[in-house]
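Trainee: Next come a sequence and a model predicted from it.
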Amino acid sequence: MSAPDLPQGDSKNGSKAGAVGSQPHLPVMLAEVLTALQPVADGIFVDGTFGAGGYTTALLEAGAAHVYAFDRDPTAIASGQALLARFPDRLTLIEGQFSNLADHLQAIHAPAPDGVVLDIGVSSMQIDNAERGFSFQKDGPLDMRMSNSGPTAADIVNQMSHGELAHVLKFLGEERQAGRIASAILKRRAKQPLETTGDLAETVTTIIPRKAKDRIHPATRTFQALRIFVNRELEELAMGLSGAEDQLKVGGRLVIVTFHSLEDRIAKTFFNTRSETRLGGSRHAPELAAIAPPSFQLKSRKALAASDAECQENPRARSAKLRVGERTEHTAFALDMAALGVPSLPGFQGLDQ
């Protein structure tokens, strides 16, 4: 999936980067994103995953008239105040989930955007802070919440049933040993609750011992699964795509950068189902079927990958895939999570944020 010992294998390396914060964050596929969005002097753009501000900064420096930047992480919004001071009349920072971007934009009467970019995954700023609990590289509280609210990963592993936990690890982590890992977690928590990232990583390695030749830590998939579940990332992605479809002006571009197969599969399905002529109606009333014209025109059927040069400079770009669609004049499709391939997962009391 990605570089050795990465906690999820899909980090953006703080990929919203450079201008905000002290770390040398590198925006992933920045040149390709700008080419796809085609920022112009009178353009309105939405950065649904602000992070450290890399894409937003580049759009503003390229002459975009205004950028509406979202992030559910309050620390990212706080870090963005320096950029806001630099572009006070051209930047709006919004603390909120990009799944609700349509509601947010309508509430502030924002113009229909010329482009929306969504860079999916966890940022290096979150990984590098041990207190956020995203990584097993540094021991910290088993948290993983992007928004700092709602149940933590510790709540999940200490309270979920064996079957539910195994289901989450299998489908969101694509972990072949999901059942055995779930059993080990239940055995461990019967003695003492799992409280730290180290507790969880150690438990996983009792089932999958680490070998010297391993490029990826055995706990990578488990951490990925829990992070995605805690933050409802796949549901967020599907809702964000639908919201962008609803808000984009005719000719506007939707750009998605993903970092692992689960996300890319949803993005690919979204664009494919909306770029072909589809029949409406149902099998129960085929005679009432009507043509549903495409809401997007694809710039390419294949996803773009990062260049070899970028992958050499930033190894975390190796798993990145970029997809682009251009909005047509036709009506947006209704959101159907199952049709987009969002898996049905167990609920967890209090998970709604």
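Mentor: That came in fine, so what should we check first? Model, not experiment: these values are computed from the prediction. Numbering: from 1, shown residues only.

Trainee: contacts and neighbour counts: CA atoms only from here.
Mentor: Noted.

Trainee: Give me the residue at the spatial middle of this structure.
Mentor: Ile120 (2.6 Å; CA atoms, centre = their mean).

Trainee: In contact with it: list those residues for me.
Mentor: Ile120 is in contact with Lys12, Thr49, Leu237, Ile256, Val257, Thr258, Phe259, Glu263, counting by CA atoms under 8 Å, 6 or more residues apart in numbering.

Trainee: Arg323 versus that one, what's the distance?
Mentor: 12 Å (CA to CA, to the nearest Å).

Trainee: And the strands in the stretch 201-350 of the chain?
Mentor: Applying DSSP state E, counting those that start in this stretch to the stretch 201-350 of the chain gives strands spanning 253-258, 278-279, 291-292, 296-298, 304-305, 321-327.

Trainee: What are the buried residues along stretch 27-35?
Mentor: By 16 or more other CA atoms under 10 Å, the buried positions in stretch 27-35 come out as Pro27, Val28, Met29, Leu30, Glu32, Val33, Leu34.

Trainee: how many neighbours does Leu322 have?
Mentor: Leu322 sits with 24 neighbouring residues when counted by other CA atoms under 10 Å.

Trainee: for Ser149, that is, sorry about that
Mentor: Using other CA under 10 Å: Ser149 sits among 13 other residues.

Trainee: Confirm it sits in a helix?
Mentor: No: Ser149 is assigned coil when assessed by DSSP: H, G, I helix; E, B strand; the rest coil, not a helix.

Trainee: if I look at it, how far off is Val46?
Mentor: Distance of Ser149 to Val46, given as CA to CA: 24 Å.

Trainee: got another, please set it beside the one above:
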Amino acid sequence: MNAPLVHTTVLLHEAVEALLGGPLGARGCFVDGTFGRGGHSRRVLAQLDAGARLIAFDKDPQAVAEARRIQAEDPRLEICHEGFRHLDELPAGSASGVLLDLGVSSPQIDEAERGFSFRFDGPLDMRMDPTRGQSVADWLATAEMGAIAEVIRDYGEERFAGPIAKAIVARREKQGALARTAELADLVAGAVKTREPGQHPATRTFQAFRIYINAELEELRQALSASLKVLAPGGRLVVISFHSLEDRIVKQFIAEHSKEVYDRRAPFAQPAPMRLVALARVKPGAAEVAANPRARSAVMRVAERTGVPA
């Protein structure tokens, strides 16, 4: 019998401390936009005031099932089987804090049937919600070479995007479409001539396809914009990123809204006030990275919604 897959939450203490450490404290309504396996949510619930509540979002049916087990014991938790772009559906100014942990959970990566990892042979899927949308295998079966190369280059920052895309299409024409993660990993390894020490040649390609098939960057932009609407004055925005594409979006978003905006068409008008105050950029400590190597690339950014708390 296989042991249950366990997820170690990155920056657990730091994230929850930042989320609940604002002027609003542990009162009101908080949002965990990426429930995962509930590491952050459990700790938030343990520290929330009795009358507070936590709304969690997740696309993954397994994550939703885990959240419902917690909800049965703690009705302050509400779970939504949706991605965090649906933050926009919450009432304006209703949230005391929003937490987004953008990492893929260990059970998702380590379960071969989900198709996220080149380390295990499984169906080439990679959908966060396997009940909706198109799998990577389905997309690669018909996608044009230029589109495949663009995804690998833009979302994987892979300099061998062209040769990899060419190899995928050639394989499709000769032997049929790719269907397994091992097939893709072997094909990419043959097309990538050099790679950083200690990194599998398919790392960037798998990242690119996962980001694309789940529209992760587009959803992140939508959720960040929605957070400005739903956060109450004094509410905290806490985002944990795991690669440079995500972190760049978060960094630029906070910077954009942490300054007054002047209308060049009306130079004498009062500027629009800044909407966020950047508070912190946090990296995992050496001890956490040693205990959980997946934490090494994590970056947490914290900002606070401007205004006078109620």
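Mentor: That came in fine, so what should we check first? Everything numeric in this text was worked out from a predicted model, so none of it was measured.

Trainee: TM-score for this pair?
Mentor: With the length set by TM-score structural alignment, normalised by the length of structure 2, the two chains reach a TM-score of 0.91; 299 aligned residues with a CA RMSD of 2.0 Å.

Trainee: In TSV, list the strands of the stretch 201-350 of structure 1 along with distance to Ala184 of structure 1.
Mentor: Output for the strands of the stretch 201-350 of structure 1, formatted as TSV (distance: least, CA to CA, whole Å):
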stretch	distance to Ala184 of structure 1
strand 253-258	31
strand 278-279	47
strand 291-292	49
strand 296-298	46
strand 304-305	37
strand 321-327	34
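
Trainee: Relative to Thr75 of structure 1, which of the ones you listed is closest?
Mentor: Among these, strand 253-258 comes nearest to Thr75 of structure 1, with 22.0 Å by CA to CA.

Trainee: which residue numbers in structure 2 go with that closest one?
Mentor: Mapped onto structure 2 using TM-score structural alignment, strand 253-258 of structure 1 covers residues 236-241.

Trainee: Please apply the same query to stretch 157-166 of structure 1.
Mentor: The aligned range for stretch 157-166 of structure 1 is 140-149, by TM-score structural alignment.

Trainee: Need the distance between the two termini of the matching stretch.
Mentor: 11 Å.

Trainee: Report the buried residues of it.
Mentor: Leu140, Ala141, Met145, Ile148, Ala149.

Trainee: residues contacting the closest residue to the second one other than its chain neighbours?
Mentor: It stands for Ala141 of structure 2. If the residues on either side of it in the chain are set aside, Ala141 of structure 2 comes closest to Ala177, at 5.1 Å by CA to CA, 6 or more residues apart in numbering. By CA under 8 Å, 6+ apart, the contact set of Ala177 of structure 2 is Ala137, Leu140, Ala141, Arg171.

Trainee: Next up, the contacts around the second one.
Mentor: Contacts were defined as CA under 8 Å, 6+ apart; by that measure Leu140 of structure 2 touches Ile148, Ile168, Ala177, Leu178.

Trainee: Can you convert the residues you listed into JSON lines and add a column each for secondary structure and distance to Ala226 of structure 2?
Mentor: Formatted as JSON lines, these follow (DSSP: H, G, I helix; E, B strand; the rest coil; distance: CA to CA, whole Å):
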{"residue": "Ile148", "secondary structure": "helix", "distance to Ala226 of structure 2": "30"}
{"residue": "Ile168", "secondary structure": "helix", "distance to Ala226 of structure 2": "37"}
{"residue": "Ala177", "secondary structure": "coil", "distance to Ala226 of structure 2": "38"}
{"residue": "Leu178", "secondary structure": "coil", "distance to Ala226 of structure 2": "37"}
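
Trainee: thinking again about what came up before, of the buried residues of stretch 27-35 of structure 1, which is the nearest to Val67 of structure 1?
Mentor: Leu34 (13.3 Å).

Trainee: Report the two of the contacts of Ile120 of structure 1 separated the most.
Mentor: Lys12 and Leu237 (15.5 Å).

Trainee: Okay, and which of the buried residues of stretch 140-149 of structure 2 map to helices?
Mentor: Leu140, Met145, Ile148, Ala149 (DSSP state H).

Trainee: Mind putting those residues into CSV with distance to Leu77 of structure 2?
Mentor: Listed next are these as CSV, based on distance: CA to CA, whole Å:
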residue, distance to Leu77 of structure 2
Leu140, 39
Met145, 45
Ile148, 40
Ala149, 42
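
Trainee: and of the residues you listed, the nearest to Asp125 of structure 2?
Mentor: For those, the nearest to Asp125 of structure 2 is Leu140 (10.6 Å; CA to CA).

Trainee: Return the mean post-superposition distance for the match of strand 253-258 of structure 1 against structure 1.
Mentor: Aligned to structure 1 and superposed, stretch 236-241 of structure 2 gives a mean residue distance of 0.2 Å (mean CA distance after the TM-score superposition for structure 1).

Trainee: what's the matching residue for Ser183 of structure 1 over in structure 2?
Mentor: Checking with TM-score structural alignment, Ser183 of structure 1 has Lys166 as its match.

Trainee: Can you tell me the SS state at its match?
Mentor: Put simply, Lys166 of structure 2 is helix when judged by three-state DSSP.

Trainee: Contacts only, for the closest residue to it other than its chain neighbours.
Mentor: Excluding its sequence neighbours, the residue lying closest to Lys166 of structure 2 (CA to CA, 6+ apart) is Met145, at 6.3 Å. Residues near Met145 of structure 2 by CA under 8 Å, 6+ apart: Ala165, Lys166, Val169.

Trainee: Return the closest of these with respect to Leu45 of structure 2.
Mentor: Distances from Leu45 of structure 2 to the contacts of Met145 of structure 2, taken by CA to CA, are shortest for Ala165, at 45.8 Å.

Trainee: Wait, the closest one touches Ile148, no?
Mentor: Yes: in this structure, Ala165 of structure 2 is within contact of Ile148 by CA atoms under 8 Å, at 5.6 Å.
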